[in-house]
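Novice: Got a predicted structure plus its sequence, pasted below:
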Amino acid sequence: MRNLVVLDFGSNSVRFSINQIVGKDSFQEILRQKATTRLAEGMGNASQPKKLTAKAVKRTLGAVADFQQVYQSYPECKVVGIATAAVRQAENRTDFVAQIKALTGCQIQVLTAQQETYFDYLAVINSLPLTECLIFDVGGGSCELALVKKGQFVAGISLPVGAVSLSERFSPTNDFTAQQLFALQDFLVGSFQQISWLKQAANLPLVLLGGCNRSVARLQRTRLGYAKTDLFHGFSMTTQAFKEIYATLLAKKLPERQQLPGMEANRADIILAGMSPVVLLLEWLASSKVVFSESGAREGFIYHSLKNEAAK
């Protein structure tokens, strides 16, 4: 195997990466692509069964077919797949996994909440020079938190809510009213209060993962005049700067958010729900800054897989 292709089925986007294997336990990403397929669409309503809709599955299968046209041109490829919250929570996940296997020949590994959290940790600790931090991955259908002390994984948790599900539940029209925002904040505070170890992260930097957080990094780098807004791995900003962007977005309607320089138009509808947990956590823990990571569960999965292979 010269190249490892990883299909990554998230709640908002499906992605793939081609990773050139270097030695026994290291890799270099040579290509990545994504498509916004909203796999978690319709799963935010607490009163409805959690199922992948036919439309979301069709969008995702179409994206994967397009990906195949790209990665099949690379030599010596092994194709693997992982799926996170949307698939994990869906009652019809077995059917979805079977459809992906029929299309690609790849058996998806549906990550448990614990695996996703630990893989986030592996990705950050292997790619950023940080030994004390709280990792916060805000996905479309779940949020993962991992406490890191002295470079070690201390505690972690996955909350079954994310930017897509929170938007559908608290702001179905894509623009928060004051009442909806207060309801969201009350819900999030209640969720954080149940995490017994969270106060141990007081004053630590937040390492942010997930699509909405990546959008914030791009917005800030655009504001600061960076020529390359996508090169944000390790980029940091103050808590105050993060809150200023949040306030700016809150004051704008969806069409205005979509037009902001640096904003991904197809993420503008969920970004407020995605940022809200971060803003509350920054206040809760009195953190002074955030650091952005471009690496997440997919990269952690690769580190874990290569280490296992090397140990055989």
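Specialist: Arrived safely. Numbers count the residues shown, from 1 in each chain.
Novice: From now on I want contacts and neighbour counts done on CA atoms only, so please keep to that.
Specialist: Noted.
Novice: Roughly how far does the nearest residue to Glu29 once chain neighbours are set aside sit from Glu309?
Specialist: Spatially, and ignoring its direct neighbours in sequence, Glu29 is nearest to Asn19 (4.2 Å; Cα to Cα, 6 or more residues apart in numbering). Separation of Asn19 from Glu309 (Cα to Cα, to the nearest Å): 15 Å.
Novice: let's bring in a second one:
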Amino acid sequence: MTVRVAAIDCGTNSIRLLVADVDPATGGLTDLDRRMRIVRLGQGVDRTGRLAPEALERTFAACREYAEVIGAHGVAPEHIRFVATSASRDAENRDDFVNGVVALLGVRPEVISGAQEAEYSFTGATRELTGAPDLAAPYLVVDIGGGSTEFVLGDREVTAARSVDIGCVRMTERHLLVDGAVVDPPTPERVAAIIADIDAALDQAAADVPLDRACTLVGLAGSVTTISAIAQDLPAYDPAAIHHSRVPVERVREITGRLLAATHAERAAIPSMHEGRVDVIASGALVLLRIMERTGAKEVVVSEHDILDGIAFAAAG
């Protein structure tokens, strides 16, 4: 018997909704509605330690929309899960965020730890991969978010996980933002500073997760899926074409160089680029490239199924 669930993943850059029917017996999941809004909840958090009022209002506007969708599908309150990640963990005023979500959706956000975030990501990303003949375990799942990146290694179950504070928004705000505007294109010195931060964070991740033991690298979230879309020269963002696509490291290196050398207008003109990722995609691509170079991965398997799907499985009980 299936259970209708609603899963919400509120990250640093985006907030996403999945309404689905889940069969707890088989692990099957059928999408009914899957959508995403760029809200930049983490705007300025790395600098101020607080959630900005305008960022909160953008997030609450998305919550109002999602409440209507959840109600239209008749999801029972006990099967709604709202998971909040990096930005809301870091903010001094996270109670403003929590109280606003409760008022709009009737559920309390779960401000999960990095380890919990990694486990949800792993479940969502690898459930379909188990048994694929050319995708050997163990899998290393990397979820490149706005404020943090999760690393999780495992086969059918997680064996090691670590969250580190590198993400496309955090790196952009820390190194590419001058007087409120993104430097386009960044100087070599600014790029080198991002790389230094990424490499230091990879050292932290490697202390807990043996990055070199993975046989298959699986990449999640908007930076990775956008790189896949660019690699395929898609005329528009196409989740079906992106899901389980594979991007060789040479192509990731080429795209990263192109994005770092581009202006805002040139990045915005890429057909598959979401407007909310234009300013942060170069940093996200650089995170992915350094991970691939560090692990020796020859390719990344791109998954559209990620933490959101893991939350949905958990919401089914």
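Specialist: Thanks, I have the structure now. Keep in mind that this is a model prediction, so the values were computed, not measured.
Novice: Kindly provide the TM-score of these chains.
Specialist: Here the TM-score for the pair of chains, by TM-score structural alignment, normalised by the length of the first structure, is 0.89; 301 aligned residues with a Cα RMSD of 2.1 Å.
Novice: re the thing from before, tell me how many other residues crowd the residue nearest to Glu29 of the first structure.
Specialist: Counted with other Cα atoms under 10 Å, residues neighbouring Asn19 of the first structure total 22.
Novice: pretty sure it is in a strand, no?
Specialist: Yes - assignment of Asn19 of the first structure by DSSP: H, G, I helix; E, B strand; the rest coil places it within a strand.
Novice: can I assume it is in contact with Ile30?
Specialist: Yes - counting by Cα atoms under 8 Å, Asn19 of the first structure does reach Ile30; the two are 5.7 Å apart.
Novice: ok, now which ones touch the residue nearest the centre of the first structure?
Specialist: In the first structure, the residue lying closest to the centroid (Cα atoms, centre = their mean) is Gly210, at 2.8 Å. Gly210 of the first structure makes contacts with 137-139, 296, as judged by Cα atoms under 8 Å, 6 or more residues apart in numbering.
Novice: 7 Å - rerun?
Specialist: By Cα atoms under 7 Å, 6 or more residues apart in numbering, the contact set of Gly210 of the first structure is 137-139.
Novice: Now rank the residues you listed by neighbours and give me the top one.
Specialist: Asp137 (30 neighbours).
Novice: residues in contact with the corresponding residue of the second structure for it?
Specialist: For Asp137 of the first structure, the aligned position in the second structure is Asp143, judged by TM-score structural alignment. If you count contacts by Cα under 7 Å, 6+ apart, Asp143 of the second structure has them with 149-151, 219-221.
Novice: Most neighbours among those, which one is it?
Specialist: Sorting these by how many neighbours each has (other Cα under 10 Å) puts Phe151 first, at 31 neighbours.
Novice: list the contacts for it?
Specialist: 118, 140-143, 161-163.
Novice: and which of these is nearest to Ala236 of the second structure?
Specialist: Ala236 of the second structure lies nearest to Asp143 out of the contacts of Phe151 of the second structure, by Cα to Cα, at 22.6 Å.
Novice: I'd guess the closest one is in a helix, am I close?
Specialist: No - assessed with three-state DSSP, Asp143 of the second structure is strand; it does not lie in a helix.
Novice: Not counting its neighbours along the chain, what's nearest it?
Specialist: That would be Leu220: by Cα to Cα, 6+ apart, it lies 4.7 Å from Asp143 of the second structure.
Novice: What lines up with that neighbour in the first structure?
Specialist: Aligned by TM-score structural alignment, Leu220 of the second structure pairs with Leu209 of the first structure.
Novice: My guess is its match contacts Leu134. True?
Specialist: No - using Cα atoms under 7 Å, Leu209 of the first structure is not in contact with Leu134, being 11.0 Å away.
Novice: Apart from its neighbours in sequence, what residue is nearest Ser17 of the first structure?
Specialist: Nearest non-adjacent residue to Ser17 of the first structure, counting by Cα to Cα, 6+ apart: Arg32, 4.2 Å away.
Novice: Enumerate every residue touching the equivalent of that neighbour over in the second structure.
Specialist: Under the alignment (TM-score structural alignment), Arg32 of the first structure pairs with Arg34 of the second structure. The contact partners of Arg34 of the second structure, by Cα under 7 Å, 6+ apart, come to 17-19.
Novice: do the same with Val152 of the second structure
Specialist: Val152 of the second structure is in contact with 118, 122, 140-142, 158, 160-162, counting by Cα under 7 Å, 6+ apart.
Novice: Give me the subset of the residues you listed lying in strands.
Specialist: 140-142, 158, 160-162 (DSSP state E).
Novice: ok, the contacts of Arg34 of the second structure in the first structure: which stay?
Specialist: Cross-checking the contacts of Arg34 of the second structure against the first structure gives 17-19 as conserved contacts, using both residues aligned by TM-score structural alignment, their matches' Cα atoms under 7 Å.
Novice: out of those residues, who's nearest Ala55 of the second structure?
Specialist: Out of these, the member with the shortest distance to Ala55 of the second structure (by Cα to Cα) is Leu17, at 18.0 Å.
Novice: Now do the SS call for that closest one.
Specialist: strand.
Novice: Any idea how many residues pack against it?
Specialist: Count around Leu17 of the second structure with other Cα under 10 Å applied: 25.
Novice: same thing with Thr159 of the second structure?
Specialist: The burial count for Thr159 of the second structure: 13, using other Cα under 10 Å.
Novice: for Thr84 of the first structure, same thing?
Specialist: Thr84 of the first structure has 24 neighbours, counted by other Cα under 10 Å.
Novice: picking up where we left off before, check contacts around the residue nearest to Asp143 of the second structure.
Specialist: By Cα under 7 Å, 6+ apart, Leu220 of the second structure lies in contact with 142-144, 302-304, 306.
Novice: same thing but at 8 Å, please
Specialist: Contact partners of Leu220 of the second structure, counting by Cα under 8 Å, 6+ apart, are 125, 141-144, 302-306.
Novice: do Phe27 of the first structure as well
Specialist: Contacts of Phe27 of the first structure (Cα under 8 Å, 6+ apart): 19-21.
Novice: now the residues you listed as CSV including distance to Ser11 of the first structure?
Specialist: Converted to CSV, those look like this (distance: Cα to Cα, whole Å):
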residue, distance to Ser11 of the first structure
Asn19, 22
Gln20, 26
Ile21, 27
